[in-house]
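> here's my sequence, what's the structure:
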Amino acid sequence: MRSHQQSALMENTLHELLFHRQPPSPTKMVVYLPYHFVGMDQAMHAIKMLRKQKMRIRLLIHEEVFRYYDKKEIVERTEIDDWITIQVLENMKDLDFLFLPILSFSLVSNILALNDHDRFVRFLLQSLFSKRKVSALSIGMDPNHSVWKEDQLTHGTPYLKSKLKRELQLLQSVGIQMIEPDEIDCFFSKSDQKKKVITAKDIQQFLYKKEKELVVDQQTIVTPLAKDMLKQHQINLISE
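The predicted model follows:
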């Protein structure tokens, strides 16, 4: 990591010292990073974006990731060097967020099969039952996402694509909230949690109306990707 960037581990250790005796403690998040053949760049960038939030962020990495990335590269790309083991995760009692920046097929399969022989999946299921917030980026399970096209992965059969879409819906039905990379900043920001957020998906639906302007109030956040889509389709954004 570049020298001017402060270590996440150092920041988190300071938080522990500063808030050991006096509340409130910072919001705590664990990011679980498995390996998947599509979306890893976006996953690591999403983790890096989380560094902007005033949270204690710790990273749990599946061992398969190290077949493709060394430790130094992961730290440089995520800016997180505070890594934990599954044993540490299992003993966390005050965790606020569990975040999955990439959804691999095997991970999704284990979650939907309620496979509690997988220790991480068991913890995730416990989190859902205890109302802990669990969220994920949908890229790895969304073959219609532009990333799949960029990687030339567009030739799956209609059945295969519909199966992935169905599994995404099932993940949402069990309580995992799906978000897009351009929602990271506002989704985890306490100051923005009560505000309405317009994302690229919302703009895609808005395009069907064939209107030339979108009117929002001062409390509405329009993500950068959504703004780009508005410009691309020559739709005026009006804030009242």
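> every contact and neighbour count from this point should use C-alpha atoms.
OK.
> name the helix or strand for Leu230, please.
Assigned by DSSP states H and E, Leu230 belongs to helix 224-232.
> any idea which helix or strand carries Val215?
Applying DSSP H and E, one finds Val215 within strand 213-216.
> next one: that strand to chain centre, how far?
Centroid separation between strand 213-216 and its chain, computed with CA atoms, centre = their mean, to the nearest Å, is 28 Å.
> list the buried residues of the helix holding Leu230.
The neighbour-count check on helix 224-232 (16 or more other CA atoms under 10 Å) flags Leu225, Ala226, Lys227, Met229, Leu230 as buried.
> tell me where this protein has helices.
Per DSSP state H, the chain carries helices over the ranges 8-18, 40-50, 71-78, 86-90, 105-112, 119-129, 146-150, 158-173, 184-187, 200-206, 224-232.
> among the ones you listed, which is nearest Leu137?
helix 40-50 (7.7 Å; CA to CA).
> what packs against the closest one?
With contacts defined as 3 or more CA pairs under 8 Å, 6 or more residues apart in numbering; DSSP states H and E, helix 40-50 has these neighbours: helix 71-78, helix 184-187.
> need the ones you listed in TSV with distance to Asn236, can you?
Putting these into TSV (distance: least, CA to CA, whole Å) gives the following:
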stretch	distance to Asn236
helix 71-78	35
helix 184-187	22
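> comparing those, which comes out most buried?
Sort the helices and strands packed on helix 40-50 by mean neighbour count, taking mean count of other CA atoms under 10 Å, and helix 184-187 sits at the top with a mean of 18.
> residues in contact with it?
Residues from elsewhere that reach helix 184-187 (CA atoms under 8 Å, 6 or more residues apart in numbering): Ala46, Met49, Leu50, Lys52, Gln53, Asp192, Gln193, Val197, Ile221.
> one more sequence to fold, the one below, so I can look at both together:
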Amino acid sequence: MDSRHSTVAANTLLGLAYRSREAELTQDYPQVLTLLCSHFIGMEEGFAAIRKLAEGRVRLRLWAEESLLLTLTPEELAVRSGVDDHVRSSRPTPPSTLETDALFIPVLSLSLLSRLTQLDTSDSFVQAIVSALCAGKPVGAIALGAQPQHYLWGERGLAQVRPLLQAKMQAMVAEVEGYGITLLEPDQLSNWPASAAAPLHKQVLTAEDIHTAYRLGSSRISLRQQAIVTPLAADLARQYGIELQTNSKR
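Got it, this is the predicted structure:
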């Protein structure tokens, strides 16, 4: 069979697979935005993690960084990841955190890690991650690409990492974990993001928040479900004409 026929056959099988999941994809499952980076280690494990997560009751959307799209076509990405819903743009605007229930980073590359520790929100991935964290959305990452003590580094002949470089990587990983990013092992994906979906604490809106919003000229405040609004805050919001809008997403 020539390459043209092989491509047609592969696309046909892929289409059948997705159509067989059509009923599942229409369910009200959590939507997880997957940020896929290119890295010199952990790519196969990252693709396997995406496929594993896709087996659960979630809806996945894949956002691949531009450098990865230079080496893999969207069709190849769909085959390797099992996800055909892609953010399609060479320089995409980050999807709204209100449209996403969780973020998943299957390959925490050193490049992304460095930009994230610098809070470089001019980078689209960093902006999406920071926005999700600020909105209380679960963000999970598999960090073996920044953990030279992991056995995979030895298998790839990359075990000769000097102590200073290893300490730098560990410090950056610890820093982003402190931001609220959950570090995951591949065997933990069956329990995530459901285990992390509950907010760390309830949102409480006080009179001080209303005064601050009024001084800033805000006309609307978005609230999570289960948010607590103090009576004085509710009275001030009516007085200042500030709408309290409950977000239907978690």
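> if we can go back for a sec, do you know which of the helices and strands packed on helix 40-50 of the first structure lies nearest Asp94 of the first structure?
That would be helix 184-187 among these, by CA to CA, at 19.9 Å.
> what is the corresponding segment of the second structure for that closest one?
Helix 184-187 of the first structure corresponds to residues 189-192 of the second structure when matched by TM-score structural alignment.
> what lines up with Val32 of the second structure in the first structure?
Correspondence of Val32 of the second structure to the first structure, assessed by TM-score structural alignment: Met29.
> just give me the neighbour total for Leu125 of the first structure.
Using other CA atoms under 10 Å, Leu125 of the first structure has 21 other residues around it.
> which residue in the second structure occupies the aligned position of it?
Aligned by TM-score structural alignment, Leu125 of the first structure pairs with Val130 of the second structure.
> list the contacts of its match.
Per CA under 8 Å, 6+ apart, neighbours of Val130 of the second structure: Leu119, Thr121.
> from the contact counts, what lies against the strand holding Val215 of the first structure?
strand 236-239.
> return the set of buried residues in the strand it packs on.
So, applying 16+ other CA under 10 Å, strand 236-239 of the first structure has no buried residues.
> follow-up on the earlier one: and the strand holding Val215 of the first structure, which stretch of the second structure?
Under TM-score structural alignment, strand 213-216 of the first structure corresponds to no residues of the second structure.
> which parts of that strand are buried?
Residues of strand 213-216 of the first structure include none that count as buried (16+ other CA under 10 Å).
> also stretch 161-172 of the first structure?
Neighbour-count burial for stretch 161-172 of the first structure flags Lys161, Leu164, Lys165, Glu167, Leu168, Leu171 (criterion: 16+ other CA under 10 Å).
> rewinding a little: how close does the match of Val32 of the second structure sit to Ile203 of the first structure?
Between Met29 of the first structure and Ile203 of the first structure the distance is 30 Å, computed by CA to CA, to the nearest Å.
> can you check Tyr32 of the first structure too?
30 Å.
> what separation do you get for Gly145 of the second structure and Pro30 of the second structure?
Distance of Gly145 of the second structure to Pro30 of the second structure, given as CA to CA: 27 Å.
> and those two? Which one has more around it.
More crowded of Gly145 of the second structure and Pro30, by other CA under 10 Å: Gly145, with 23 against 18.
> next up, the contacts around the residue nearest the centre of the second structure.
By CA atoms, centre = their mean, the second structure has its centre lying nearest to Leu103, at 1.8 Å. Leu103 of the second structure makes contact with Val32, Leu33, Thr34, Leu35, Ile129, Ala132, Lys137, Pro138, Val139, Gly140, according to CA under 8 Å, 6+ apart.
> related to what we said a few turns ago, what about Tyr32 and Ile203 of the first structure, which has more around it?
Tyr32 (21 against 18).
> what about the closest residue to the more buried one other than its chain neighbours, how many residues close to it?
Nearest residue to Tyr32 of the first structure in three dimensions, chain neighbours excluded: Leu60, at 4.8 Å (CA to CA, 6 or more residues apart in numbering). Counted with other CA under 10 Å, the neighbours of Leu60 of the first structure add up to 18.
> Leu205 of the second structure now?
Neighbour count for Leu205 of the second structure, taken as other CA under 10 Å: 19.
> surely it meets Val229?
Yes: the pair Leu205 of the second structure / Val229 is scored as a contact, 4.8 Å apart, by CA atoms under 8 Å.
> who's in contact with the closest residue in space to Leu183 of the second structure that isn't next to it in sequence?
Residue nearest to Leu183 of the second structure in three dimensions, not counting chain neighbours: Ala141, with 5.1 Å by CA to CA, 6+ apart. Contacts here follow CA under 8 Å, 6+ apart; on that basis Ala141 of the second structure touches Phe104, Ile105, Pro106, Val107, Leu108, Ile181, Thr182, Leu183, Leu184.
> which residue in the second structure lines up with the residue nearest to Tyr32 of the first structure?
Using TM-score structural alignment, the partner of Leu60 of the first structure in the second structure is Trp63.
> got the contact list for that match?
Leu33, Thr34, Leu35, Leu36, His86, Val87, Arg88.
> and which of those is nearest Leu68 of the second structure?
Using CA to CA, Leu36 is the member of those that lies nearest Leu68 of the second structure, at 8.2 Å.
> tell me, how many residues neighbour the closest residue to the closest one other than its chain neighbours?
Among residues not flanking Leu36 of the second structure along the chain, Ala64 sits closest, at 4.7 Å (CA to CA, 6+ apart). Using other CA under 10 Å, Ala64 of the second structure is surrounded by 22 other residues.
> trace Leu165 of the second structure over to the first structure, please.
So, by TM-score structural alignment, Leu165 of the second structure is matched to Leu160.
> excluding its backbone neighbours, what's nearest the corresponding residue of the second structure for Ile111 of the first structure?
Counting by TM-score structural alignment, Ile111 of the first structure lines up with Leu116 in the second structure. Leaving out its chain neighbours, the residue that sits closest to Leu116 of the second structure by CA to CA, 6+ apart is Val126, at 5.7 Å.
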